[in-house]
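Colleague: Following is a predicted model, sequence given first.
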Amino acid sequence: MSIPILNYSLSTHNHRVNSFEYLAGEEQPKLYTTINLPSSAEMDEIIWASYRQIFSEHQTLVSTQQPFLESQLRFNQITIKDFIKGLLLSAEFRYLNYDVNNNYRFVEMCVQRVLGRDIYNQREKLAFSIILASRGIEKFIDLLVDSEEYNENFGEFIVPYQRRRTIFQRNKGEVPFNLKTPRLNYNFLSKQFMPNLSWSGSVRRFRPQEQMPKAGDPALFFNMLNDISFV
């Protein structure tokens, strides 16, 4: 018997309120969709927007590209929703995000990128983390992509986006989700397969040649004075 998702209250946050600052300007999101039969150039933009949303700008690399999924999307064999799910379930996404984070951080990151909003509260983060730990990453991704919230906002043919960027908090701005680092701090270096090195030797300082003392400079005689031993 599978564990059902934990009930949690929807705490009141600004990103749950209908947006009123989406006027014509830079805060208005651009929709990437295949509804209107996009051209080849427009399809390139749709694919690029999908990579940027799911992998973030830090991870949009040659190694994260999925040529087979791209080909299926270009020939209308799959929808954008299928393409997004394929990116989330790819080995590259798992290696760069799931393998190097704990469940709480991974859940928060997936909700931001897939549903286009931040986590409501710690209760919701705990509920999704239980699903991730008990049923695995595939069931967790299916839960997000097949959710009513995803279908209402993006459906089958729209690339997910950050639904509300501006949050009015004094002296605190809202960073776009795709600009947030996908990894944790140095406590997870061992999990990232990176050694945590500490240098115990002496530190050598390099001095540019143009800053070296010239002939006759008193600084040249300081070492001589240090070598003199007074009896």
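Modeller: It's in. Numbers count the residues shown, from 1 in each chain.
Colleague: From here on, just use CA atoms for contacts and neighbour counts.
Modeller: Will do.
Colleague: So what touches stretch 140-160?
Modeller: The contact list for stretch 140-160, computed with Cα atoms under 8 Å, 6 or more residues apart in numbering, reads 31-35, 46, 49-50, 53, 79-82, 84-85, 88-89, 111, 113-116, 128, 131-132.
Colleague: okay, pairing it with this:
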Amino acid sequence: MTIPLLQYAPSSQNGRVAGYDPRGDEQAFIFTTENVISNSDWDVLIDAAYRQIFFHAFKADREKFLESQLRNGQITVRDFIRGLLLSETYLNSFYSKNNNYRFVEQCVQRVLGRDVYSEREKIAWSIVIGTKGVAGFIDELLGTDEYLDNFGYDTVPYQRRRTLASRDKGETPFNIKSPRYDAYYRAQIGFPRVVWQNAVRRFRAPEAMPKAGDPSLPMYMNMARSAKIPTVSVQISTANISLASVPYRKS
């Protein structure tokens, strides 16, 4: 028997009320296939999808087959997002390096474009992972009314409601607020590392460099340090000092 999704409520009563967001520097850019008219537009949209899901995709991380299907109209943007979420790169970077609760938080941020409402929502989606697996969890997340109403089949997900009227600044981007590795795995790989520099290199102009024969060169400096200087111990008694040999000022 399939376990139904545990019910959870938004963090506030107006959490799902559409608000007025004035255009500004923190307003998210919307990438949709409705604005694609050239190959360069496809490149921009695909790169935006990689940034949203992977944050950064190296050449080896790119899914060329999915990109080709998207360009040819064989799959939708929603299908492309699903392929990225189930790719080996995403699973190794997020699912394998986190527990189910943190993995749910990462996926909700990247797919639904918001933070999780509460711990109850994390538990609800974690139960789905435990009963239906990762693929079933991704399918249910992409099939929610929240995703379809905000992004549909042709829009790349983005962080919603970045501009908040009750704050001086908008919300912190998800990739900065929620790194892909949790504290346990960061400790295992030794991150962050404190690097101490043994020597400080300073720039010296060519005319300030020591020339041949300069006593400051290491060769002459070592030679002077290795030289043995005899020590002379001279003891003079105050009774042997003649006052006539002591200079003084005559008036």
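Modeller: Perfect, I can see it now. Here the structure is a predicted model, which means the values were calculated and not measured.
Colleague: picking that back up, any quick PyMOL command for the buried ones out of the contacts of stretch 140-160 of the first structure?
Modeller: Buried residues within the contacts of stretch 140-160 of the first structure, by 16 or more other Cα atoms under 10 Å, are selected in PyMOL with:
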select buried, resi 32+33+34+46+49+50+53+79+80+81+82+84+85+88+111+113+114+115+116+128+131+132
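Colleague: got a list of contacts for stretch 47-61 of the first structure?
Modeller: With Cα under 8 Å, 6+ apart as the criterion, stretch 47-61 of the first structure contacts 32, 70, 84, 87-88, 93, 96, 113-114, 159-161, 177-182.
Colleague: and those, which are buried?
Modeller: By 16+ other Cα under 10 Å, these give 32, 70, 84, 87-88, 93, 96, 113-114, 159-161, 177-178, 182 as buried.
Colleague: Map residue 100 of the second structure across to the first structure for me.
Modeller: Per TM-score structural alignment, the equivalent position to residue 100 of the second structure in the first structure is residue 103.
Colleague: Would you quantify the distance from that match to residue 113 of the first structure?
Modeller: Noted for residue 103 of the first structure: a distance of 15 Å to residue 113 of the first structure, by Cα to Cα, to the nearest Å.
Colleague: sorry, back to before: farthest-apart pair in the buried ones among the contacts of stretch 47-61 of the first structure, please.
Modeller: 32 and 96 (24.9 Å; Cα to Cα).
Colleague: Geometrically speaking, which residue is the centre of the first structure?
Modeller: By Cα atoms, centre = their mean, the first structure has its centre lying nearest to residue 182, at 4.0 Å.
Colleague: Any figure for the gap between residue 68 of the second structure and residue 144 of the second structure?
Modeller: 27 Å.
Colleague: So which bit of the second structure is the helix ranked longest in the first structure matched to?
Modeller: Taking DSSP state H as the criterion, the first structure has its longest helix at helix 40-55. With TM-score structural alignment applied, helix 40-55 of the first structure matches the range 39-54 in the second structure.
Colleague: Check stretch 115-129 of the first structure too.
Modeller: Counting by TM-score structural alignment, stretch 115-129 of the first structure sits on residues 112-126 of the second structure.
Colleague: neighbouring contacts of the matching stretch?
Modeller: Contacts of stretch 112-126 of the second structure (Cα under 8 Å, 6+ apart): 5-11, 100-102, 104-105, 108-109, 137, 146-147, 157-160.
Colleague: and stretch 146-159 of the first structure, how far from the chain's centre?
Modeller: 20 Å (Cα atoms, centre = their mean, to the nearest Å).
Colleague: now the end-to-end length of that stretch.
Modeller: 14 Å.
Colleague: Check which residues of that stretch are buried.
Modeller: 150, 151, 154, 155, 156, 157, 158, 159.
Colleague: what range in the second structure does it sit on?
Modeller: Using TM-score structural alignment, stretch 146-159 of the first structure pairs with 143-156 in the second structure.
Colleague: how far away is residue 89 of the first structure from residue 161 of the first structure?
Modeller: 19 Å.
Colleague: ditto for residue 64 of the first structure
Modeller: 19 Å.
Colleague: try residue 105 of the first structure
Modeller: Residue 105 of the first structure is 19 Å from residue 161 of the first structure, by Cα to Cα.
Colleague: Equivalent analysis for residue 223 of the first structure, please.
Modeller: In terms of Cα to Cα, residue 223 of the first structure sits 64 Å off from residue 161 of the first structure.
Colleague: swap in residue 91 of the first structure?
Modeller: Counting by Cα to Cα - residue 91 of the first structure and residue 161 of the first structure are separated by 23 Å.
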